[in-house]
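Novice: Pasting a predicted model and its sequence here:
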Amino acid sequence: MSAADDLIAFLAPKLGTETHVGPWLTVDQERIDRFAHVTGDIQWIHTDPERARRESPYGATVAHGFLTLSLLPCLTEANHPDFFQRNYPGMRLRVNYGLNRVRFPQPVIVGSRLRARTLLKAVEPLAGAVQITYEITVEIEGKDKPACVAEQVVRVYP
């Protein structure tokens, strides 16, 4: 049996289940401003608290949807030192292959706290690798609708 086969056997019983709930993270104006600067998306609804207070339907600035998406490694703790061996035993490398679907059902108002819930959707063997699909839901504390729902695809190599 190969390392890829071992990983599939390890993950198969977890299909369709929630595999991780991350810690809460507060999205502050400094983080929003830094993201705006890096991406060049300086629209006032993100970067001008005074104008947003007056003119935005939310009464405050909101985080970029892509900022929320870019926080997935942090919110899922996917880069934590213990994460890799705990979740992919016997493997040596994980690559972000992409996203199948992303939605932003609810805006993230400055000061909101977010956390991610991860559901294991699929595990597939590939030549020399294993492809894993997760559904990640980014919750906003105190809100019924999530900030983001994304289907992420990763590939793991022995």
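Specialist: In hand now; what should we look at?
Novice: Only C-alpha atoms from now on, for both contacts and neighbour counts.
Specialist: OK.
Novice: gap between residue 99 and residue 3?
Specialist: As judged by Cα to Cα, to the nearest Å, residue 99 and residue 3 stand 25 Å apart.
Novice: Between those two, tell me which one has more neighbours.
Specialist: The residue with more neighbours, out of residue 99 and residue 3, is residue 3; 18 against 14, by other Cα atoms under 10 Å.
Novice: here's the one I want to compare it with:
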Amino acid sequence: MSLLTISNFEEFEQYAGAELGVSEYHVITQEQISQFAAATLDYQWIHLDVERAQQESPFGNTIAHGYLTVSLLPYLWGQIISIQNLKMQVNYEIENLRFSQAVVVNNAVRLRAKLLSLKNLRGIAKAQIEVVLEIKENSKPAYTGIITFLYHFNK
């Protein structure tokens, strides 16, 4: 995996319409699921009760919270691209986010990203990125969607 490095709008613009890359796989553990539950106060049994999930869940085990998988976006995105020369980056929008497949405990996931568009808004780069969270050895992704970041580059 090679990390794409971008330092300004013009460098970024040349990738419009192109796949930017794929992150490394990240294994989602029960500990991570439990910590996310504690942080978000979402204690649904399907995420935390291993014994019950193995017996009653259609997935045969506990599953990651959908929002836990979404919260991995910055971490996985950072494995694909390094945006340099920034004043700041703002998470702006998530569109058409669709959860397609549950991520079962100990599944490995990775992010695939494509730059759909890049617009210059009075010196602020608005990047729309198509994201697919792939599950190792599963043909169906965990989710798909479009995320938008605002990049405030230094002059």
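Specialist: Yep, it's here. A quick note: this is a predicted structure, and the numbers were derived from the prediction, not measured.
Novice: what do we get in the first structure for residue 97 of the second structure?
Specialist: For residue 97 of the second structure, the aligned position in the first structure is residue 102, judged by TM-score structural alignment.
Novice: Tell me the helices and strands packed up against the longest strand belonging to the first structure.
Specialist: In the first structure, with assignment by DSSP state E, the single longest strand is strand 113-126. Packed against strand 113-126 of the first structure by the contact rule (3 or more Cα pairs under 8 Å, 6 or more residues apart in numbering; DSSP states H and E) you find helix 3-11, strand 18-21, strand 25-26, helix 72-76, strand 129-140.
Novice: that older thread, quick one: secondary structure of the match of residue 97 of the second structure?
Specialist: Secondary structure assignment for residue 102 of the first structure (DSSP: H, G, I helix; E, B strand; the rest coil): strand.
Novice: contacting residues around it?
Specialist: Residues in contact with residue 102 of the first structure, defined by Cα atoms under 8 Å, 6 or more residues apart in numbering, are 148, 149, 150, 151.
Novice: mind running it again at 10 Å?
Specialist: Shown here is residue 102 of the first structure, whose contacts under the criterion Cα atoms under 10 Å, 6 or more residues apart in numbering are 65, 66, 69, 135, 136, 137, 148, 149, 150, 151, 152.
Novice: Spatially nearest residue to the first one, not counting backbone neighbours?
Specialist: Spatial nearest neighbour of residue 65 of the first structure, excluding adjacent residues (Cα to Cα, 6 or more residues apart in numbering): residue 104 at 6.4 Å.
Novice: repeat for the fourth one
Specialist: Leaving aside its sequence neighbours, residue 135 of the first structure sits nearest to residue 151 (Cα to Cα, 6+ apart; 4.5 Å).
Novice: Can you find the partner of that neighbour in the second structure?
Specialist: Mapped onto the second structure by TM-score structural alignment, residue 151 of the first structure lines up with residue 146.
Novice: quick one: contacts for that match?
Specialist: Counting by Cα under 10 Å, 6+ apart, residue 146 of the second structure makes contact with 93-98, 113-116, 127-132.
Novice: and which of these is nearest to residue 61 of the second structure?
Specialist: Residue 61 of the second structure lies nearest to residue 98 out of these, by Cα to Cα, at 21.8 Å.
Novice: Quick check: the closest one touching residue 69?
Specialist: No - with contacts defined as Cα atoms under 10 Å, residue 98 of the second structure does not count as touching residue 69, sitting 11.9 Å away.
Novice: quick one: contacts for residue 102 of the second structure?
Specialist: Contacts for residue 102 of the second structure were tallied using Cα under 10 Å, 6+ apart; they are 59, 62, 63, 64, 65, 66, 69, 135, 140, 141, 142, 143.
Novice: Mind checking which of those residues are buried?
Specialist: With neighbours counted by 16 or more other Cα atoms under 10 Å, the contacts of residue 102 of the second structure contain buried members at 62, 63, 64, 65, 69, 135, 141, 142, 143.
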